[in-house]
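> next comes the sequence, and after it the predicted model I'd like to discuss.
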Amino acid sequence: MTPDEFIAAWKDNPLTERAGAQQWFSDLCDLLGVPKPRDADNYCFERGARKSGGGEGWADVWRRGCFGWENKKPGRDLNGALKQLTDYALNLESPPLLVVADRERIIIHTAFTGYPDEPREIRIHDLSDPAQREILRWVFTDPEKLKPTKSCQAITKEAATKFANLAETMRKRGEDWQRVAHFLVQCLFCLFAEDERLLPGDLFADLLKNAQGDPGKAAKRLGTLFAAMQSPHGEYGDHDIAWFNGGLFNTIDIPPLSPADLVELHSAARDMDWCAIDPTIFGTLFERGLDPAARAPLGAHYTDVDTIGKLIDPVVTQPLLLEWEAAQAIIQAGQGKKGPTRKARDAYQGFLLRLYEFRVLDPACGSGNFLYLALKALRDLEKRVQVEARDLGIPTTDEFLQTGPHNILGLEINEFAAELARVTVWIGDIQWCRRNGYQYSKDPILKPLDAIQHRDALINPDGTEAEWPVADVIVGNPPFLGDKKMLGGLGAQYVTRLRKRYDGRVPGGADLVTYWFEKARAQIAAGKTRYAGLVATNSIRGGANRKVLDRIVETGAIFNAWSDEPWINEGAAVRVSLVAFAATAAERPIVLDGNPIPAIYADLSGSTAEHENDLTGARVLSANLRAAIQGPTKGGAFDIPGVTARGWLLLPNIHGKPTSDVLKPWVNGLDVTRRHLDNWIIDFADMDEADASLYEAPFEHVRVCVFPARQGVARERRKRYWWQFNEPAPGLRAALSLVSRYIATPEVSKHRVFVWLNAATMPDKNLVVIVREDDATFGVLHSRPHRVWALKMGTSLENRPRYTSSSTFRTFPFPDGLTPADTKGPTEALESGAVLPTVAADRRAVAARIAEAAYSLNERRESWLNPKEWIERVPEVVPGYPDRIVPAPGHEAELKTRTLTNLYNKPPAWLNYAHQTLDAAVAAAYGWTDYTAQLPDEEILRRLLALNLQRPMPAEARKAIRPKAD
């Protein structure tokens, strides 16, 4: 068929919609040279015609992976046709193109996930143009060619960048940032409203263009427009202005503008599609750009929608779906001869009322992405309910939905973030309504969002506990602020009041995020909410943080969790735990990391059919006390380069004592996992100021580099004793004075490695020190049983496991006779060079086997790290310190690559053999005669937990054993 023949046949054709649709489409296929619909599974007419309620199909034509197509008679409403396609998009497998046609015009809507809709209209007379026919062929053969060039995220980033640059320019002129930010948020909403045709024509763009040369005139006109948008009967020139209200334009305070500002704003209006901004990241990006206090750079990443959905789905969508399924059963049972019965209609209306009254609270809502996604989930669910109810014969209305911005509640301490949250919700909701064919709110367009409150979620100004609104569910991403950073981030006065108010509920040493978990638990216990789903750094699984999860499982249940997920916090990649909990797990599937299991424990591990390893019951053991100690916290610039230290070591002091008294080699985690950086540290221990000053050069350095910073700290002791470390760790010093070497491991590292350090070396706070000299202890720590235990009992930072003296070391059950209490006495050197602790006679053989294997492992590792052909050993300038290892000439680059991290990233065969030998020796010490490398980790944990529960615990320790699930 030629274009002329097609146009002649179908121009002003009188056939009815039903009579003409399929013949018209078949002729179009002939014109384009594409196949006709003849495959019921992949390409057909009337897709879904046999749906449960009878009637028409989901689409007149459907092609898998290409399009859903709805035909109407000329002159009919194509918006209604598009709505039918969007209603059934999921049933149609979410095709990338939605096409509506009335035989004389074809409109192609793009529906690619994450991309804006860029409609293309082709009228019947356009089909004589080969280029237009080629576009239509792509609909059938290559939809990707019609994909918009910019994603919604890219458009939002570009918009945020434009506004960030404009805000920075205005702030540099001395304008108040809050005044600037509020004005720009009003402008960006106007840009969105103009592109969504909520404002007439190009009104906002023309205002900016016509007043570019006169900033004063522009400011006056902008004020007039904003006032009109706030008014129920607003006018601007010859235009009637819709009533927006909502509070966004209650304050009109336009900062002084420059001609350049107006040019930038006009460029934003002219060049950008503001309909396409992405509400899931809108608030985050604009907060970064407009608030100078925002810490993340504008270009930093942000958390994706799917990850947030892992919390929204189990606490919002799935519970409501269960309720809808119950209502559906009543509706299906209530089908009479004349249609649905009163009982069926009541079930439908009752569920709609349930949706109308449903409330979601985000008590740390930030700029609103969780709130918007919760609202979107409710809107999507109600749309699904409308479609399914219609299929069951229930009369529905397409005009308004019951869900809307009234369903969400928020608390936010940052006033600007709270304002952005409201704008995020407004914009996102208008977009949702437009794209799904529903009427957005009117009179006013922006319903007040007073339920998003600007206030502290934890304590009131008078120190009393803040109240949270009653809500069906709580969701959110509370602030990640570690215990040690709370004083600096929040101030000593606030932190003191906070801890006092929650004393007995949140333990000392817990991170800030845990307070939201405890309050959500209390809301559930009080019957003020049903479910909660919150994000925390994955450190919530251990230490003081885990106490809040212990309390949650004691009074309720965790029913859904993701124990270790990637997340973006202030632009930085971190690892988090997503935790959903309730008063009981009854009637809900229990899911951990996407897998159904019988129970989830407080450390976010779970029971399985084969193993019941609730390691939250593991206890601190008496035999392990005081053997593992954290390195001291220096709290200032006490560290100096080695070249400086060696110069000072040769200087005389007026009292005749050597500088080596207060100057020591310093080792941190990177020195262990990479190569030693040759840093030293000034350590005055507990000297008074007068004695410290006698070591002239080190004292002067501390006076200049440490003293000024210490004057601004909150803790009085650190301010008064400014020449000493923050935490001098006297216990560690006393312990190290009794040994010639000690074992150390980084608190956080990709691989759990242990090394020997000379006792004259000062460890940093990020090293855990095990004060033992024997190779048997070194071997047990480096064995698979301890590694598996440490990974399970510890948390992680990003993707690097964390090791602590409390949760990982003090709970670990060493083999009988080889506990830290058993190995603290004298040692003996074996013929091989391995060092053996003094142990009971019947344990000497197994101890020796471990010591020999550990000694061999360490020797081989050291040979690889420091090949004798590549290094030179240089004695230090004063005796008593370990030799310095430096590259031999010509081997500098090669030696840089010899690190423990690189070694364990790609372990050579000899390293694997050495570890396997060590593992077998340690397993024999436990009496595990069935041990092989294939023994499951869960079985190893089961055996270790049983040992832990048999061993004595300190009298002052409390049990932390949770009753097993029935």
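Looks like it arrived, so ask away.
> C-alpha from now on. contacts and neighbour counts both.
OK.
> what ranges do the helices span in the stretch 601-750 of the chain?
642-649, 669-673, 689-693, 696-705, 707-710, 716-720, 730-736 (DSSP state H, counting those that start in this stretch).
> so how far is the fourth one from its chain's centroid?
Looking back up the chat, that one is helix 696-705. Distance, stretch centre to chain centre, for helix 696-705: 43 Å (CA atoms, centre = their mean, to the nearest Å).
> which other helices and strands does it contact?
With contacts taken as 3 or more CA pairs under 8 Å, 6 or more residues apart in numbering; DSSP states H and E, helix 696-705 sits against helix 689-693.
> tell me what the helix it packs on is packed against?
helix 696-705.
> what's the distance between the nearest residue to Ser367 once chain neighbours are set aside and Ala300?
Leaving aside its chain neighbours, Ser367 sits nearest to Ala421 (4.2 Å; criterion: CA to CA, 6 or more residues apart in numbering). Between Ala421 and Ala300 the distance is 20 Å, computed by CA to CA, to the nearest Å.
> when these two are compared, which one has more neighbours?
Ala421 (29 against 14; other CA atoms under 10 Å).
> and the more buried one, what does it touch?
Ala421 makes contact with Gly283, Cys365, Gly366, Ser367, Gly368, Asn369, Leu371, Ile452 under the criterion CA atoms under 8 Å, 6 or more residues apart in numbering.
> any idea how many residues pack against the last one?
A total of 22 residues lie near Ile452 under the criterion other CA under 10 Å.
> likewise the fifth one?
A count of nearby residues for Gly368, using other CA under 10 Å, gives 30.
> Leu420 is in contact with that one, correct?
Yes - assessed by CA atoms under 8 Å, Gly368 is found in contact with Leu420 at 7.0 Å.
> now for these two: what residues contact both?
Gly283.
> for the residue most central in space within the chain, give me its contacts.
The centre of the chain sits closest to Trp567, judged by CA atoms, centre = their mean, with a distance of 2.7 Å. Counting by CA under 8 Å, 6+ apart, Trp567 makes contact with Tyr302, Thr303, Thr307, Ala573, Val574, Arg575, Val576.
> then this one, side by side with the first:
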Amino acid sequence: MMNPTEIADALDAIAKAKFDPAEFGYAFAQATDNAQATVAKLRAGSTNKSDIAGGVLLNGKFHYVPVLPGMAAEMLDALRASKRTAKAKPAILIATDGEMIAAEHRKSGDTLHCSFVELGTHFSFFLPAAGKERYRAAEENPVDIKATGKLAKLYDALLKANPDWAVPERRHAMNLFMTRLIFCLFSEDVGVFKEDQFSFAVFSYGGNKGEHAREVLVQAFTAMNLPKGQREGLPAWTDTFEYVNGGLFIDAIEAPAFDPISFRYLRDAAELDWKLINPDIFGSMIQSIADPKARAELGMHYTSVPNIMKVLGPLFLDDLDESLDKAWDKPAALKAQLHRLSKIRVFDPACGSGNFLVVAYRQMREREIRILKRLGELEGNEHFAMFSSVSLNQFYGIELTDFAAETAKLALFIAEYQANARFADVFGRMPPLLPLRDGGQIRRENALRVNWDEVCPPPAEGEEVYIAGNPPFLGKAQQEEEQKEGMDLVFSGRVKAYRAFDLVAAWYFLAAQYIRDRNAEAALVATNSICQGASASSLWPEIFKFDVEIGFAHRSFKWRNNAAANAAVICVVVGIRNTSSKAKRLIDEDIEVRAGNINSYLVDGPTVTVSASSKPINGLPEMTFGEMPRDGGHLILNQIEMESLTDAYPETRTIIRKFLGSEEVVNGLDRYCLWIDERADPTSLDLALSIPPIKQRIEMVAENRLKSTNKSTSDFANRPHRFVERRSPETFAHAILVPSVTSERRPYLPVDRVGADVISSNLNQVLYDAPDWCIALIASRLHLVWIATVCGKLKSDFRYSNTLGWNTFPVPKFTAEQLDQLSASARRILKTRYQHYPKTIADLYDPDKMPDDLRAVHRENDELLESMYIGRAFRNDTERLEKLFKLYAARVKQGAK
């Protein structure tokens, strides 16, 4: 698989070659990561779907057409209108005359018009033709991707040439070497060193094939660690280097040996224009050079600046801006804000490659420049702009992995240089570049084992500390043993049932502990499960015991931009602070509201947690989960087994029932079970034992249960003909089945009504002989948002719980007439579904394929039900949840009296 850098190089090669209109389409196919066999078939015409002369159309990838001079832009219209284009759905449309290129993304409608020689420069525009998602930030700054790709090749080549450096014990040395190397390449391009000073030394003295490069690099790095006049024993050429230090070269100076290949890659990296590097994302991208698994999607997914600002803005930058606005015409107040900036400390206890710290630093420096410019305007002088009072010393981080920690320091240095350069553009001067001042306070530690006070000391008088970051997203099943031990250290003896929490919960707990009674606040990113289900009801009450509150929150949104092969993570940002009278902010997509209170479900409502109830607290019928066989599978039959039995022994039809679990309900699958119910038919067991294949199955059940370590199962070994757990009444007319797990993509929860001939498995929740209006409740948007919020999810799927979801679901007091209306609505939903037979629930509730008539009756059901709550339909899910939590809190309060 080609990574974006390799695609860029391949497209650049096409741009530099002589244009051949007949060959371009096939060269483009090869450059965008298509196999030789695919290109050969395309060339032969067997897979070329184009209906335009000279065109090349590859299904799902691209449609290219050569054009007459000056006609590239006009040809896009013909490509759009092509019936073959509509059928083959290519990601990219491209027309060129060899001088100009006109291209378009069919999905977004974005267009590109550029000269042919710029084909490689705009490689990211064409990534969808290779099946890779395009991310605009990468397109705007392609040097970040190119630098990462070239450094990745260098890294791999060096490890191949130095296998002794590939072992874990030497990996720190390798990572530190790469960090120093990147610093030098950057420094010679931006003026920290003289132009090309480092490259000149390496390629002048390193040998033709890199045979002396190791010695040259060690000598250069050693010189940078020593003030001039203290470099005895080093070659004279090292005197040209300034003293750098600042911690970057203070550790042991080592370098791997170079072979011709790695030396070539070093030359390629040196030829890039490093002053264009964007430090906001550079850290994440450079970190990937040490992770081969991330190579295939370099530049495709990293934390974007807008998402980081979702954290930093409401955490403290918005307050800074508000204070600046108030102080704008008051010099003394502006100077107070300058002083405030010098006292703000930012702490990321899961800093990775430093993205949050870099963005925070840049944002603070930008505000400082604004203040200084304004003071100059108000007082007619610039004496306040002698130098910056915002230091890298104000930025703290904890990071477990070695290379990420080193990269974070480097990214902060790059950010500092660029901020100083901006300062010089405005005020005509900048602090001395060398020697380096102290860098960011990055500690390589396990954040769940180290005392945060030791990393970032508590704020002194006048200081403010803001904790911000994006801790790891790992659920219980994904946590490794060391991470589980970290959870034990944080929660054991303090919080119950913490093993069910996502790993990120530990950071929230430690952040709340850190900020308590201090001039500090925290805001962290987490998967939205942190505010659903068990986390909302078990974790947050313990966090609130630190006398903190949720000051702001971003409700569920997609956190980062991922390549096509990866689903975006649905996240929340939760900001916590000491209890305060300040306004609380609740942000949902692009809408912000001031909240009276933000509870653990991120709802503007009472601080309540929804606890499981064994009985409905709302007057609804009792719901239970279905029958549990615990039989080793011997009482269960597939279609073929059922037909074989009933063909050979027709009398078995009386003891065989349909057996439906979640999957069977949703996907319309058929499965059966032996249902030997002596309550309804005292002769059924004798009948079963008289049929040899059934008798054999019953004996196997007994054997399986005897081996069980579960006493409640082994106790049923003497009753092997029946299910261990049976919850259905002795007789019933019908049952309403609700699958326990369902896809989050579905706009409504699946629910079905079946007759008494169907046995439900324990993978469904069941209402026996319940009125039809229960279906109207379950199939409503109102019920779905309640379940999604209070029950949480299993992986990314909704998890339905009778005790936590149904028994607690807040409902108003319905009149008899209203219940009749809801029952009629439920029947309309079922009837509409039946009209689409044999389509299954999975088919019908696919959000992209849901029939219009079914969508319409669901909308009518929602409007009907919601009018019974507030007299009209709710505007959005936030309003739905606010009303539900108010009703729930009132019901709990009433029950407590």
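Now that the structure is in, tell me what you want to look at. Keep in mind that what you see is a predicted model, and the values were worked out from it rather than measured.
> fetch the TM-score of the aligned pair.
Once superposed, the chains reach a TM-score of 0.64 (TM-score structural alignment, normalised by the length of the second structure), with 682 aligned residues with a CA RMSD of 5.1 Å.
> quick one: what helix or strand has Gly779 of the first structure in it?
Using DSSP states H and E, Gly779 of the first structure sits within helix 775-781.
> what lies in contact with the helix or strand just after that helix?
Heading C-terminal from helix 775-781 of the first structure, the first helix or strand you meet, by DSSP H and E, is helix 784-793. Residues from elsewhere that reach helix 784-793 of the first structure (CA under 8 Å, 6+ apart): 542, 603, 615, 752, 780-781, 801-803, 807-809, 812, 919, 923, 937, 940-941, 944.
> helix or strand right after helix 784-793 of the first structure?
Assignment by DSSP H and E places the next element after helix 784-793 of the first structure at strand 796-797.
> from the middle of its chain, how far away would that next one be?
Distance, centroid of strand 796-797 of the first structure to centroid of chain: 13 Å (CA atoms, centre = their mean).
> post-alignment, that strand versus the second structure, mean distance?
With mean CA distance after the TM-score superposition for the first structure, strand 796-797 of the first structure departs from the second structure by a mean of 8.4 Å once superposed.
> ok, back up a step: mark which of the contacts of Ala421 of the first structure are part of helices, please.
Gly283, Asn369, Leu371 (DSSP state H).
> closest one to Gly80 of the first structure out of the residues you listed, please.
Leu371 (29.2 Å; CA to CA).
> please identify the residue in the second structure that aligns with that closest one.
The equivalent of Leu371 of the first structure in the second structure is Leu357 (alignment by TM-score structural alignment).
> does its match touch Phe395 like I think?
Yes - if you go by CA under 8 Å, Leu357 of the second structure and Phe395 touch, sitting 6.4 Å apart.
> and the two? Which one has more around it.
Leu357 (31 against 26).
> and the more buried one, what does it touch?
Val346, Phe347, Asp348, Cys351, Phe395, Tyr396, Gly397, Leu412.
> repeat for Val425 of the first structure
Pro279, Gly368, Leu371, Tyr372, Pro405.
> please report the distance of the aligned residue in the second structure for the last one from Gly440 of the second structure.
Looking back up the chat, that one is Pro405 of the first structure. Matched to the second structure by TM-score structural alignment, Pro405 of the first structure sits across from Leu392. Computed as CA to CA, the Leu392 of the second structure to Gly440 of the second structure distance reads 5 Å.
> same check on Gly376 of the second structure?
Distance of Gly376 of the second structure to Gly440 of the second structure, computed by CA to CA: 30 Å.
> so the two - more neighbours on which side?
The neighbour count for Gly376 of the second structure versus Gly440, taken as other CA under 10 Å, is higher for Gly440 (22 against 16).
> quick check: longest strand in the first structure by residues?
strand 557-569 (DSSP state E).
> helix or strand right after that strand?
Assigned by DSSP H and E, the successor of strand 557-569 of the first structure is strand 572-582.
> give me the mean deviation of that following strand from the second structure.
Relative to the second structure, strand 572-582 of the first structure is 2.0 Å off (mean CA distance after the TM-score superposition for the first structure).
> now stretch 938-945 of the first structure
Using mean CA distance after the TM-score superposition for the first structure, the mean distance for stretch 938-945 of the first structure is 6.3 Å.
> chain center to that stretch, what's the gap?
For stretch 938-945 of the first structure - counting by CA atoms, centre = their mean - the centre lies 31 Å from the chain centre.
> contacts for that stretch?
His611, Glu612, Asn613, Leu615, Ala618, Pro785, Val788, Trp789, Phe812, Pro813.
> packing partners of the helix holding Gly779 of the first structure?
strand 835-837, helix 844-865, helix 909-926.
> can you list the buried residues in stretch 924-942 of the first structure?
Within stretch 924-942 of the first structure, the residues scored as buried using 16 or more other CA atoms under 10 Å are Ala924, Ala925, Tyr926, Tyr931, Glu938, Ile940, Leu941, Arg942.
> can you lay out those residues as CSV showing distance to Asp774 of the first structure?
Shown next, in CSV, are these (distance: CA to CA, whole Å):
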residue, distance to Asp774 of the first structure
Ala924, 18
Ala925, 16
Tyr926, 18
Tyr931, 25
Glu938, 29
Ile940, 25
Leu941, 25
Arg942, 28
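> now, which of these sits nearest Val473 of the first structure?
Glu938 (34.6 Å).
> mind listing the helices for the stretch 301-450 of the second structure?
Ranges of helices within the stretch 301-450 of the second structure are 305-312, 318-327, 331-343, 355-379, 402-427, based on DSSP H, counting those that start in this stretch.
> now render the ones you listed as TSV, adding distance to Ala173 of the second structure.
Formatted as TSV, the helices of the stretch 301-450 of the second structure follow (distance: least, CA to CA, whole Å):
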stretch	distance to Ala173 of the second structure
helix 305-312	31
helix 318-327	41
helix 331-343	34
helix 355-379	23
helix 402-427	10
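> still on that earlier bit, and for Leu357 and Phe395 of the second structure, which residues touch both?
Val346, Phe347.
> residues near the closest residue to Leu645 of the second structure other than its chain neighbours, how many?
Sequence neighbours aside, Thr652 is the residue nearest to Leu645 of the second structure in space, at 7.1 Å (criterion: CA to CA, 6+ apart). By other CA under 10 Å, the residues close to Thr652 of the second structure number 18.
> all set, thanks.
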